[in-house]
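Chemist: here is my input, please return the structure:
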Amino acid sequence: MNNSKPLVSVIVPVYNTEDYIQECLNSIINQSLSNIEIILVNDGSTDGSLEILEDYAKKDTRIKIINKDNEGQAIAKNLAISKSNGKYLSFIDSDDYIDLNAYEKIYNYAESNNNDIVLFNVLRFNKKNTWKGRLHRISIPNENIPSTNIINFPNLVYDSSASNKLIKKSFWDNYCFKFEEGRFYEDLLVAARLYCCADSIGIFSNVNYYWRIRENQANKSTTQKLTDTKNFNDRIFILNKITDLYREKNENLLKYHYKKCLDHDFIIILNKINESSQDLQCEIINKINLFLEDIFLEGYDDLNIFNLGIFDKIKYQAIIDNNLKLLKKLVYYSEKYNEKKLYIKMFLIFKDIIKEKMFIEILKLYIESR
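Modeler: Modelled structure (predicted):
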């Protein structure tokens, strides 16, 4: 290994990902930019993950393993950062991987444009398909942007991951950034803090970070565990923190933030409400209602400004009316026909609404939501 200071510190928290970790590590150790350090934090894995890490460390002197009890990704990342020596930081989840020329291209781009952060493209994948998700289609345009900031390009709000970023270490240290310990969705808050402090944010769409959707029901990632009470409460906690952050930075950012929450963060939770416990269902209604009240207090008293779909608007009106029973039926029908073409889906849902004698109730919610 080159004895000079590493250009990039690649940080990988690992917890029970023996099925995926080799694909992740192969994409890192074979990078065209060789002057990197690789910090692997074994966060108390109980499967064969540690043995795999140790095997790779024997073959590559750039790898440093930190072994610790299971305390969550935030603590693991913060610990790794404190041990890092690179000019830039990068985070990769241990079930994901990255293009083999990613760090060479992103490093050169960051250096050329004196960026505090560089964002790069994200592709979701499973066993069958690879695609660009809606949030990253909004936040990562196809053309490169050498330098911008959150005020000039507020669509950055839609990219709330820490993993598709190269972050200047001196910038990180200067603002004493830290992942929120003891909470899920620690990435969301760090990303928002980075955006609010950065003078120069580069967007480079020519390399890809590959974000896995785990299909093993027993080993789903945090973002897939939507019926877990702590998962929901942590998401609400983090989103409220981000609200405060964007309000302080520039109130114009709140419209983008609120739309993302209403159009994405809450809808994916609501669409799983029938799989949630009764206690969690009540908590979802109450806490989303409080969030809606904050939106209304900000002066956004008409949800139409956020251009929500008709069924999503009606779902939120059901929450405002505290009508859990009807909300659950709306979610059931919209999910039941999710794969159908839009006009067929609308027809079938309308047919079920008539059949279930819900027409008057739905009509009332529709009128109230307009």
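
Chemist: make it CA atoms for all contacts and neighbour counts henceforth
Modeler: Noted.

Chemist: which stretches of this protein form strands?
Modeler: 8-14, 36-43, 63-68, 88-91, 97-98, 117-125, 130-131, 145-148, 165-168, 201-212 (DSSP state E).

Chemist: and the angle from the last one to strand 117-125?
Modeler: To tie it back to what came earlier, the one meant is strand 201-212. Using axes from the mean of the first three to the mean of the last three C-alpha atoms, to 10 degrees, the direction of strand 201-212 lies 30 degrees away from that of strand 117-125.

Chemist: what's strand 201-212 packed up against?
Modeler: Applying 3 or more C-alpha pairs under 8 Å, 6 or more residues apart in numbering; DSSP states H and E, we find strand 201-212 packed against strand 97-98, helix 102-113, strand 117-125, strand 145-148.

Chemist: quick one, that strand and helix 102-113 angle?
Modeler: Using the same axes, to 10 degrees, the inter-axis angle of strand 201-212 relative to helix 102-113 is 170 degrees.

Chemist: mind listing what's buried in strand 201-212?
Modeler: For strand 201-212, the neighbour count (16 or more other C-alpha atoms under 10 Å) marks 201-205, 207-212 as buried.

Chemist: one more, for comparison:
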Amino acid sequence: MIKVSVIIPVFNTQDFLKECIDSVVNQTLVDIEVICINDGSSDNSLEILEEYGKNDSRIKVIDQNHVGVGVARNVALDIAQGEYILFLDSDDYLDLDSLDYLYTTSEDKNLDILMFKITNFNKTGKESTSPYFEMDFLSEIVGDDVFSWNDIKDCLFDVSVSITSKLFRKEMISDIRFPEGLIFEDNLFSIKTLLKAQRIYFADKHLYHRRIRSNSITNSYHDKFTDCIDIYDLIIDYIQEIGEYDEFHLQMFDRQCFDFYHRFRQLEDKYKNGFYIKLKDYFLNHKNILERYGTLDSCSRRSLEIYNSAMKSNNYNEFELSVEVFDLKQKNKKYKKEISKLKKSNKKHLKELEALKSSKSWKVANIFRK
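Modeler: Now for the predicted structure:
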């Protein structure tokens, strides 16, 4: 019986691939299968995969033309035989006891999704953590309990969308697939699975090591960054389909505005105008539903600024400058508040000092100070 299927899409990662696969085949849990999808690599990735496949019958290698990670994962999902599914990127690696812990915990607690923490590391091997993958707010809300989306509905869109930080029960995701031809595909898959799962658990453990490199997909394909707009269109369609748009419209709008502007700022200048044009068109198409649900009246001030700036600006430079000015004003207000607090605190301490100097003990001890 195969307990866990590990799905690894591979595209030109020959320098990191052995470390990745070694971390899987040497797991303390041996009843696994490893499905490696070579997505049209032009380096030696396929040769490395085939060599591993010859030496370990648990490894299945599929070679395909370069059609994207979404297609690769879907192909693997269609043939996976494990009770649970874990997605692993081919430049990352697992702790050697990760699958054992994940499988045992999922079985003991009868879970649909087991979420866990991710550690980042750079080319020097230095490790670090980030609030996005730590998700401390989850521990504060649910503690050590099993939960569903209803228990975290006020912060559902703050949960990390990374699918590599989750173990999925295969039966639960049997009808869920990744959008094909788009990057940021994790967003839709993650939201769908979180809203479908009945039993979720968050483990306060770092089990996955994520490599930070400048030429990863989301840092390289700037011409595809507008896909994040298409992905949110699909998320909205799904939320409406399951009848939960009224529940999530506000939270979803704040999240997407943050993501849109974040991706826009990451772009090289030559791609910004195309992104801005598509963003403005997106807001125009959704204006009626945003007004009907009162989203613009209740969203965060920054989300409203991003929306209004996109709608009113004549070009991407004007849009970017408008949001930058807003952000600077907010920082200035924050600093003014902090300065005001410090001044009040200083006045308080000066009064205390004056009271001390006028006390009898201070006067008695004056000779010793001299």
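
Chemist: for the two chains, what TM-score is obtained?
Modeler: After superposition, the two chains reach a TM-score (TM-score structural alignment, normalised by the length of the first structure) of 0.78; 326 aligned residues with a C-alpha RMSD of 3.0 Å.

Chemist: redo the buried residues of strand 201-212 of the first structure as TSV? Include distance to residue 318 of the first structure.
Modeler: Output for the buried residues of strand 201-212 of the first structure, formatted as TSV (distance: C-alpha to C-alpha, whole Å):
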residue	distance to residue 318 of the first structure
201	40
202	41
203	39
204	41
205	40
207	42
208	40
209	38
210	37
211	34
212	33
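
Chemist: how about residue 281 of the second structure, what's its partner in the first structure?
Modeler: Matched across to the first structure, residue 281 of the second structure falls on residue 286, judged by TM-score structural alignment.

Chemist: and for its match, the neighbour number?
Modeler: Residues lying near residue 286 of the first structure (other C-alpha atoms under 10 Å) number 15.

Chemist: how much space separates it from residue 321 of the first structure?
Modeler: According to C-alpha to C-alpha, to the nearest Å, residue 286 of the first structure stands 11 Å off from residue 321 of the first structure.

Chemist: could you report the neighbour count for the nearest residue to residue 151 of the second structure once chain neighbours are set aside?
Modeler: Excluding the flanking residues, the one nearest residue 151 of the second structure by C-alpha to C-alpha, 6 or more residues apart in numbering is residue 142, at 7.6 Å. Residue 142 of the second structure has 15 neighbouring residues, counting by other C-alpha under 10 Å.

Chemist: next one: residue 142 of the second structure from residue 71 of the second structure, what distance?
Modeler: 34 Å.

Chemist: cool, residue 149 of the second structure as well?
Modeler: Taking C-alpha to C-alpha, one finds residue 149 of the second structure at 27 Å from residue 71 of the second structure.

Chemist: neighbour count for the two, which is higher?
Modeler: Taking other C-alpha under 10 Å, residue 149 of the second structure and residue 71 do not tie; residue 71 has more neighbours (21 against 18).

Chemist: in contact with that one, which residues?
Modeler: Shown in contact with residue 71 of the second structure (C-alpha atoms under 8 Å, 6 or more residues apart in numbering): 178-181.

Chemist: how about residue 201 of the second structure?
Modeler: 111, 113-115, 144-147.

Chemist: one more time with 10 Å, if that's ok
Modeler: Shown in contact with residue 201 of the second structure (C-alpha atoms under 10 Å, 6 or more residues apart in numbering): 105-106, 109-116, 138, 142-148, 166.

Chemist: ok, and those residues in the first structure?
Modeler: Contacts conserved in the first structure for those, counting by both residues aligned by TM-score structural alignment, their matches' C-alpha atoms under 10 Å: 105-106, 109-116, 143-148, 166.

Chemist: how far away from the center of its chain is the lengthiest helix in the second structure?
Modeler: Using DSSP state H to define each element, the second structure has its longest helix at helix 316-357. In terms of C-alpha atoms, centre = their mean, to the nearest Å, the centre of helix 316-357 of the second structure is set 31 Å apart from its chain centre.

Chemist: what packs against it?
Modeler: Secondary-structure packing of helix 316-357 of the second structure (3 or more C-alpha pairs under 10 Å, 6 or more residues apart in numbering; DSSP states H and E): helix 245-266, helix 269-292, helix 301-312, helix 360-364.
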